[in-house]
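J.: predicted structure and sequence below. I'll ask about it afterward.
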Amino acid sequence: MTDLVVALGLVLAVEGLLFAAFPEGVKRAMIAAAETPSERMRIVGLVSAIVGVGIVWLIRGG
């Protein structure tokens, strides 16, 4: 459970840095995401989740 909280903290830190460093770029990215078809977003989300789980599995020793 500690690892999950640390991972969430890291996500918040990275997102915070992106919002602070590139606010206009983040706004453009959000607009582009809002205009992207739901099916494409779903596929990208699933692929990202699979890759993320794969990375954790490899690092943690499977």
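T.: Nice, I can see it. Numbering: from 1, shown residues only.
J.: when you work out contacts or count neighbours from here on, use the C-alpha atoms and nothing else.
T.: Will do.
J.: list of residues touching the helix or strand that Lys27 is a member of?
T.: Using DSSP states H and E, Lys27 sits in helix 23-35. Helix 23-35 is contacted from outside by Leu18, Phe19, Met41, using C-alpha atoms under 8 Å, 6 or more residues apart in numbering.
J.: ok, structure two:
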Amino acid sequence: MNDLLAGLGLAIVLEGLLWAISPDLGRRIVRDMASLPERQLAMVAWTMVVLGMGLVWLARG
């Protein structure tokens, strides 16, 4: 449970850094993602899920 909370906390920190450092970039990314076709957006999301799981697997080895 502690690992889950630590992982969620790290994800929130990293997400917040984008908006804190460059709010304009964050807006552009959201705008660009909103214009993607649903299938392409889903593929990007699944790619991120797989990459994230791979990183967790490597870290927890």
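T.: Thanks, I have the structure now. Quick caveat: nothing in here was measured; it's all calculated off a predicted structure.
J.: hmm, back to that, out of the contacts of helix 23-35 of the first structure, which are inside helices?
T.: Leu18, Phe19, Met41 (DSSP state H).
J.: now the last one: how far from Val5 of the first structure?
T.: Okay, so that is Met41 of the first structure. Using C-alpha to C-alpha, to the nearest Å, Met41 of the first structure is found at 26 Å from Val5 of the first structure.
J.: ditto for the second one
T.: In this structure, Phe19 of the first structure and Val5 of the first structure are 21 Å apart, going by C-alpha to C-alpha.
J.: when the two are compared, which one has more neighbours?
T.: Between Phe19 of the first structure and Val5, counting by other C-alpha atoms under 10 Å, Phe19 is the more crowded of the two (14 against 10).
J.: can you pull the contacts of that one?
T.: By C-alpha under 8 Å, 6+ apart, the contact set of Phe19 of the first structure is Val26.
J.: rerun at 10 Å
T.: Phe19 of the first structure makes contact with Ala13, Gly25, Val26, Lys27 under the criterion C-alpha atoms under 10 Å, 6 or more residues apart in numbering.
J.: identify, from those, the entry nearest to Arg60 of the first structure.
T.: Comparing the contacts of Phe19 of the first structure against Arg60 of the first structure with C-alpha to C-alpha places Ala13 closest, at 22.2 Å.
J.: the closest one: which element?
T.: Using DSSP H and E, Ala13 of the first structure maps to helix 2-21.
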